[in-house]
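**Student:** 3D, please:
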Amino acid sequence: MRHLNHDNIVKLLESTESKNLYYIILELVPGGNIFDQILRLTYFSENLSRHVINQVTQALDYLHEECGIIHRDLKPENILFSPIPFVPKDGFTAHGRSDRKEEEGEFIPGIGSGGIGRIKVADFGFSKKMVWDRRATTPCGTADYMAPEIVQNEEYSKEVDIWALGCVLYTMLCGFHPFNYKSSQKMAEKVVCGQYSFLSPWWDNISGSAKDLVFSLLITDPAERFTIKEAQAHPWMNIDRRISSAAVRQDEANVISGD
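**Tutor:** Model (predicted):
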């Protein structure tokens, strides 16, 4: 972990050991974790969800493509953030999904909302350095976010992080997990089959594009599942960039017309 150097990954500052224990000193990320923020806000808007997922994909792209590392325990509890000031938004509504929805405030592209700013992926206790022509075999991670190939004790590779990313995105958008079962056996059966749904009313106002990305990340066959590059190129992931480009073009048009 000492060699990891990315803006969206928690930095290891120092490590030492005694006769019986290892000690590590990590970068302080004072905002806390995304799981607690889902509990606080009930669910995230598409803008805030995109803000988080975009940064997580940048971290995973770095881990997979530059470092040859699988995280193997991606979940909201292991996604930390730096806090930003809250900017109130006029005309807030919860869109009928929950009377308990807390206001996120004004979303600022590239900055965030709801007090959530820069994202940092943390906890590399289950991570593994890989050579991509080989496969991992050890079942590990958090059960709710394990890919079907891990659940079935099959060999696996970096695609398991993509599955976990899909579970994280689903959870942020609606406030609960796609495979939300008390029985671990029942949950495992549903994961293996990829059997989940976009339940009403929680998903009624979520865009088709967001649902399409979730679907593409939660494909049971790892060979058909989205890659990180495909996720980053998905239209839903690039809405902020298109809006920014349109605003720039409008500003240029105003200058030319003298408005």
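**Student:** when you work out contacts or count neighbours from here on, use the C-alpha atoms and nothing else.
**Tutor:** Noted.
**Student:** mind listing the strands for the protein?
**Tutor:** Using DSSP state E, the strands found in the chain span residues 12-17, 22-26, 69-70, 79-83, 116-121, 128-129.
**Student:** any idea of the angle the second one forms with strand 12-17?
**Tutor:** Think strand 22-26. If you take axes from the mean of the first three to the mean of the last three Cα atoms, to 10 degrees, strand 22-26 sits at 170 degrees to strand 12-17.
**Student:** what are the buried residues along strand 22-26?
**Tutor:** Judged by neighbour count (16 or more other Cα atoms under 10 Å), strand 22-26 contains no buried residues.
**Student:** quick one: contacts for His177?
**Tutor:** His177 sits next to 144, 167-168, 170-171 when contact means Cα atoms under 8 Å, 6 or more residues apart in numbering.
**Student:** rerun that using 10 Å as the cut-off
**Tutor:** 144-145, 167-171, 196 (Cα atoms under 10 Å, 6 or more residues apart in numbering).
**Student:** what of Ile25?
**Tutor:** 11-16.
**Student:** circling back: and the strands of the chain, which is most packed in?
**Tutor:** strand 116-121 (a mean of 24; mean count of other Cα atoms under 10 Å).
**Student:** centre of the chain to that strand, how far?
**Tutor:** Offset of strand 116-121 from its chain centre (Cα atoms, centre = their mean, to the nearest Å): 10 Å.
**Student:** for comparison, sequence B:
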Amino acid sequence: MCTAADIATSHYLPTADCSNANTPSVAKTISPCTSSNEDDSSAMSISWRLTLSFIEAGYDVDTQILGTGQYGIVRKCINRSTGQQCAVKSIRKDNPAVKSGAISREITLLLLMKHRSITQLVDVFEDAEYVHIVTDLCTGGELYDKIVEKSSSNSANCGTSCFTECEAASIIKQILNAVSYMHSQDVVHRDLKPENILFETKDENSPIKIIDFGLAREHTEQIPMNNIVGTPYYIAPEVLRRKYNKSCDLWSVGVIAYILLCGYPPFNGRDNNETHRLILKGLFYFPSEEWKGVSREARDFICRLLVMDPRKRMTAEQALNHPWINNRRIAESRISKGSMIKEREEP
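**Tutor:** The predicted structure is shown next:
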């Protein structure tokens, strides 16, 4: 169990030099976060220069919905000039769930993110009803769907595991590298979950990318965050207590690691309220049937992330140096070298 074209648009354009072809056509100016209210739009100052344009003039947007983000729908689009395939998230501006400044904050944070395992901003458009955020396209599907597929397949074949430890550790390592980068930039994601992790391609060993910064924000350690945001299965206990910092992302990584190895979440209530109560208790188990073949290192890795006290929880850097991630990388390197030697020895 795992667990219209006829509307004139305002295209966000940079106020600075646009000579770099790799720079999205969006400009930003960020001021220090001085407000204790994390949803106060004054906490992040953004200046835009607007010119009228049509998203349809630049992109051919598919009508098929690929997925849903925190605040909008995601579709495929193609740049009419270059042929580049992208994804576009369309956010309805009058959606009551979209708080003041949230869209601008998401755009600004995406501009900051320059990491191979994080989705990259390509373009931004605004019309009378929507803001359209264009990013690079991942064609391999969600990690969530892969979990469901593997769990169903293993169950049908009387297996008990979801991903192998090598597969799970490889995915978690990529997530941790991205989280380490985000945290070094004083950015916290706050909604890490398999639905927000995509495979770049359909290849067996495809890299992953973290998407959807709709709940992300800039944060320093001086003032704790206090808004309860996130997805029930993956939310950290201190978030539910309304006093938390960037360590909440590491709790979510621990939950993802647990699910990758067995196919179901460690805190699994009948509804959101019960799930929250289980998280606040912090008790979870490794049932023998599903976990009998899982290494002690993997269990220790999870236990060091699903720690109630965020001060005692591993950081992203510490997690990357845990034996389950670090030693496995060495072992995989040895296996790869051994295979290469064997190939050379064969006639």
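**Student:** next, the TM-score between them, please.
**Tutor:** Here the TM-score for the pair of chains, by TM-score structural alignment, normalised by the length of the first structure, is 0.81; 223 aligned residues with a Cα RMSD of 2.1 Å.
**Student:** reformat the contacts of Ile25 of the first structure as CSV; add distance to Met187 of the first structure.
**Tutor:** Compiled in CSV, the contacts of Ile25 of the first structure are given as follows (distance: Cα to Cα, whole Å):
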residue, distance to Met187 of the first structure
Lys11, 34
Leu12, 35
Leu13, 38
Glu14, 39
Ser15, 38
Thr16, 40
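**Student:** of all pairs in those residues, which one is the farthest apart?
**Tutor:** Farthest pair in those (Cα to Cα) is Lys11 and Thr16. Separation: 15.3 Å.
**Student:** before we move on, the earlier item: out of the strands of the first structure, nearest to Lys211 of the first structure?
**Tutor:** Among the strands of the first structure, the nearest to Lys211 of the first structure by Cα to Cα is strand 79-83 (21.6 Å).
**Student:** where in the second structure does the closest one fall?
**Tutor:** Strand 79-83 of the first structure corresponds to residues 197-201 in the second structure, going by TM-score structural alignment.
**Student:** what's the offset of the matching stretch from the middle of its chain?
**Tutor:** That offset, for stretch 197-201 of the second structure, works out to 11 Å (Cα atoms, centre = their mean).
**Student:** and for stretch 229-237 of the first structure?
**Tutor:** 13 Å.
**Student:** could you do stretch 313-320 of the second structure as well?
**Tutor:** Once both centres are worked out by Cα atoms, centre = their mean, stretch 313-320 of the second structure turns out to sit 17 Å from its chain's centre.
**Student:** now it: which residue numbers in the first structure?
**Tutor:** Under TM-score structural alignment, the match for stretch 313-320 of the second structure is residues 225-232.
**Student:** contacts for the matching stretch?
**Tutor:** In this structure, residues lying in contact with stretch 225-232 of the first structure by Cα under 10 Å, 6+ apart are 53-62, 64-65, 158-163, 165-166, 213-219, 233-234, 237-238.
**Student:** got a list of what the closest residue to Asp203 of the second structure other than its chain neighbours touches?
**Tutor:** Sequence neighbours aside, Gly140 is the residue nearest to Asp203 of the second structure in space, at 7.4 Å (criterion: Cα to Cα, 6 or more residues apart in numbering). When contacts are counted by Cα under 10 Å, 6+ apart, Gly140 of the second structure is found next to 146, 198-204, 206-208.
**Student:** map Gly140 of the second structure across to the first structure for me.
**Tutor:** Checking TM-score structural alignment: Gly140 of the second structure goes with Gly31.
**Student:** how about Asn245 of the second structure?
**Tutor:** Per TM-score structural alignment, Asn245 of the second structure is aligned with Ser157.
**Student:** what is the burial count for the closest residue to Val131 of the first structure other than its chain neighbours?
**Tutor:** Closest residue in space to Val131 of the first structure, ignoring its immediate chain neighbours: Gly68 at 6.6 Å, by Cα to Cα, 6+ apart. Gly68 of the first structure sits with 16 neighbouring residues when counted by other Cα atoms under 10 Å.
**Student:** same check, this time on the one 4 residues further on
**Tutor:** Neighbouring residues of Arg72 of the first structure were enumerated by other Cα under 10 Å; the total is 27.
**Student:** now it: how far from Pro148 of the first structure?
**Tutor:** 13 Å (Cα to Cα, to the nearest Å).
**Student:** who touches both of the two?
**Tutor:** Val160.
**Student:** pull the contacting residues for the residue at minimal distance from the centre of the first structure.
**Tutor:** Nearest to the geometric centre of the first structure sits Ile53, at 4.0 Å (Cα atoms, centre = their mean). When contacts are counted by Cα under 10 Å, 6+ apart, Ile53 of the first structure touches 59, 79, 119, 165-166, 168-169, 172, 231-232, 237.
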